[in-house]
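> sequence unknown, structure follows:
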């Protein structure tokens, strides 16, 4: 009997077991401890930044980053419309207003020229733009060089991009501050968790303070600020440390899967892979884009075929400007994100897929194409 093939299931091994057992035996089961300190240092080195703060989620990292930059009520924050809701939600948590900008058709990342236009329009209206939050979509870094000179703090949402790079720089090193996610489906997982990255020591210290309920360093409980219970636990950090030792191997397996998809669809008219040809992408998710008029079938058709064979796929993120909760927000649109949502399909991309599971996926796609 076949087991379900997931889009991006956690990839764990005996290495993770050893790290977790050692953490438990050390007695550091409480929220902080030596594994958390070590994990922060190791991630900072990997991402080429001076400081890292382990937190409970990528969303928490974004929230803290915005707060530390002084983002708050009355300000606008520019966010890609093609992203997971957490990017926009973190802006709302601060009391600021998310405004949405459309995508580039090649890789789905935010359109830098449209960001510049949106920022200029908002300023002409007398609005303060508190930050821009580009998203490294599906593990491909956005074009940060094109945002140089914007005069607005950049918060890199690198939740999907650990291990990726662009222009010789690693994901997580762009902008004033960055956020990583270690959710269960990410390229590296701590079950749940995230990391804030920055080269600014004062900003890192501020975020660390806010993440620990803003408790003052005195014997009794003293609080001058409203804080948050956002710190990553020492036990989960141990899991992350183990995963980090295997990161390059896991990225290589995802890249191998993408190469397989490239070959499978190379001769299929009307199909392409989002961001194909980007050597710095970590290939977290491989996204097929289908022109139904040319291909004779849609992304949804393939998704339904694979679902019937217990193989999970997922549409591209539904744009934020089309989400009921954000429909009244400002947006600078070209239609690209809407088209990618209608025509894109995330294919199974997990590094834990073994040979038999990969064959099932590729054979199922071949059978589908054979019927067309």
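Here it is on my side, so go on. Not measured: the values here are computed from a predicted model. Residues are numbered from 1 along each chain as shown.
> contacts, neighbours, all on C-alpha from now
OK.
> now the strands: where do they sit in the stretch 101-250 of the chain?
128-132, 155-157, 165-166, 169-170, 177-181, 194-198 (DSSP state E, counting those that start in this stretch).
> what's the closest of those to residue 108?
Among the strands of the stretch 101-250 of the chain, strand 155-157 comes nearest to residue 108, with 14.2 Å by C-alpha to C-alpha.
> how far does that closest one sit from the chain's center?
Mean-position distance between strand 155-157 and its chain equals 9 Å (C-alpha atoms, centre = their mean, to the nearest Å).
> Stretch 138-147 now?
A distance of 12 Å separates the centroid of the chain from that of stretch 138-147, by C-alpha atoms, centre = their mean.
> what do you get for stretch 190-197?
Distance, stretch centre to chain centre, for stretch 190-197: 11 Å (C-alpha atoms, centre = their mean).
> what's the answer for stretch 361-372, then?
From the chain centre to the centre of stretch 361-372 is a distance of 30 Å (C-alpha atoms, centre = their mean).
> Residues contacting that stretch, please?
261, 264, 296-297, 302, 305-306, 309, 311, 348 (C-alpha atoms under 8 Å, 6 or more residues apart in numbering).
> dropping in the other structure now:
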């Protein structure tokens, strides 16, 4: 049996331990220190955002954004239905009501037409939209941002999966009022766990920093007028992040190369459709994803697992989760169809072309 090939395994740059040792030498282990600042600076320099805040997770970053924007109990917040639950949980933390918007076939991401239609017809105006850049690919973000501006809606970009992706040369996460990135263990870069909140509004980031450090007032004693959270990233994890950011473009290049290998080996199979890349965008291809028109993705997953290769279904839409069965949803059937037909293939940046060929051979042998 070959060594297990994971969906998206951590891939160290080689400098992580060196920077961690410097953290230990300084004894600034947590919560803050030199490498937290360096990590935030590396994100700002790479994405072009004016301000960045390193926190414990991407979900924490979204939660802080909602809190800073004044989202409160009873408010409506729209979100992509075709996404991971982390971004939706943040809405629930604020006691707000999620409203799910379906996908478009052209990008698999949130559909601008459905978004605009709902905003033109709804009786109660939502306060914000959380749009996910799915599987490392840009949503139709320029149109979405224009619609939000037209209707006076705050825009938060869940770019947890899309660090390194761009639209018209501008990084995902930088089109809205806030953007977030995740550095969970399987992302394109990892700090084992962590996230970043970005915004060009310095006051908002300062307020988010205040909330993320238990909302402590500027006194020598512990004074609190508001409640906050323990959301700041540790100096140790930030040191890992600094080392990871040194190889971000190498990782994007390799992810995109892996996608091209899959495409090369499977291009003649008519029932397979890969996730499309929006025109004038660059996806980071965090995961190579595709749909089968006839073959069951469960059959393919079982066959891959038998040769020790990890895969998984596409996201189950939020409106199909039992937690959200009575939640307002604006649907066109696209996300449900994608979930029923789709699969995420192993895309670790340590993979070779032979690994991809072996996976594709297994897929070929198990097609209906």
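Everything's here; your move. Source: prediction; values computed, not measured.
> TM-score for these two?
With the length set by TM-score structural alignment, normalised by the length of structure 2, the two chains reach a TM-score of 0.95; 363 aligned residues with a C-alpha RMSD of 1.5 Å.
> And the longest helix belonging to structure 1, what does it pack against?
Counting by DSSP state H, the longest helix found in structure 1 is helix 247-265. Identification of packing neighbours for helix 247-265 of structure 1 by 3 or more C-alpha pairs under 8 Å, 6 or more residues apart in numbering; DSSP states H and E yields strand 271-273, helix 355-371.
> coming back round to it: most neighbours out of the contacts of stretch 361-372 of structure 1, which is it?
Sorting the contacts of stretch 361-372 of structure 1 by how many neighbours each has (other C-alpha atoms under 10 Å) puts residue 348 first, at 26 neighbours.
> Residue in structure 2 paired with that residue?
Aligned counterpart of residue 348 of structure 1 in structure 2: residue 346 (TM-score structural alignment).
> Touching, its match and residue 287? I think so.
Yes. Counting by C-alpha atoms under 8 Å, residue 287 is a contact partner of residue 346 of structure 2 at 7.2 Å.
> which residues do the two both contact?
With C-alpha under 8 Å, 6+ apart, residue 346 of structure 2 and residue 287 have common neighbours 7-8.
> Name the residues of stretch 95-113 of structure 1 that are buried.
Using 16 or more other C-alpha atoms under 10 Å as the test for burial, stretch 95-113 of structure 1 gives 96-105, 107-112.
> Among those, which lie within helices?
Per DSSP H, the subset of those in helices is residue 112.
> What distance do you get for residue 106 of structure 2 to residue 160 of structure 2?
21 Å (C-alpha to C-alpha, to the nearest Å).
> ok so, going back, can I get the strands of the stretch 101-250 of structure 1 in TSV including mean neighbour count and distance to residue 271 of structure 1?
Conversion of the strands of the stretch 101-250 of structure 1 to TSV gives the following (neighbours: other C-alpha atoms under 10 Å; distance: least, C-alpha to C-alpha, whole Å):
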stretch	mean neighbour count	distance to residue 271 of structure 1
strand 128-132	23	32
strand 155-157	29	28
strand 165-166	20	25
strand 169-170	16	29
strand 177-181	30	30
strand 194-198	30	34
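> Output these in JSON lines; the columns should cover distance to residue 89 of structure 1.
Shown next, in JSON lines, are those (distance: least, C-alpha to C-alpha, whole Å):
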{"stretch": "strand 128-132", "distance to residue 89 of structure 1": "14"}
{"stretch": "strand 155-157", "distance to residue 89 of structure 1": "13"}
{"stretch": "strand 165-166", "distance to residue 89 of structure 1": "26"}
{"stretch": "strand 169-170", "distance to residue 89 of structure 1": "25"}
{"stretch": "strand 177-181", "distance to residue 89 of structure 1": "14"}
{"stretch": "strand 194-198", "distance to residue 89 of structure 1": "16"}
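> Out of the contacts of stretch 361-372 of structure 1, which is nearest to residue 317 of structure 1?
residue 348 (15.4 Å).
> Kindly tell me how buried the closest residue to that closest one other than its chain neighbours is, as a neighbour count.
Distance criterion C-alpha to C-alpha, 6 or more residues apart in numbering; nearest residue to residue 348 of structure 1, sequence neighbours excluded, is residue 7 at 4.1 Å. Using other C-alpha under 10 Å, residue 7 of structure 1 has 19 neighbouring residues.
> counterpart of residue 7 of structure 1 in structure 2?
Alignment note (TM-score structural alignment): residue 7 of structure 1 maps to residue 7 of structure 2.
> how near is residue 37 of structure 1 to residue 198 of structure 1?
From residue 37 of structure 1 over to residue 198 of structure 1 (counting by C-alpha to C-alpha), the distance is 16 Å.
> ignore the last one, residue 162 of structure 1
For residue 162 of structure 1, the distance to residue 198 of structure 1 equals 14 Å [C-alpha to C-alpha].
> Then residue 303 of structure 1?
Using C-alpha to C-alpha, residue 303 of structure 1 is found at 39 Å from residue 198 of structure 1.
> Number of residues surrounding residue 78 of structure 1?
That count, for residue 78 of structure 1 with other C-alpha under 10 Å as the rule, works out to 28.
> So which elements touch the one helix or strand it maps to?
Element membership of residue 78 of structure 1, judged by DSSP states H and E, is strand 75-80. When contacts are defined as 3+ C-alpha pairs under 8 Å, 6+ apart, strand 75-80 of structure 1 packs onto helix 85-93, strand 97-101, helix 112-124, strand 128-132.
> chain center to that strand, what's the gap?
Taking the mean of its C-alpha atoms, strand 75-80 of structure 1 sits 17 Å from the chain's own mean (C-alpha atoms, centre = their mean).
> Hey, what's the angle from that strand to helix 112-124? Just curious.
Calculated by axes from the mean of the first three to the mean of the last three C-alpha atoms, to 10 degrees, strand 75-80 of structure 1 forms an angle of 170 degrees with helix 112-124.
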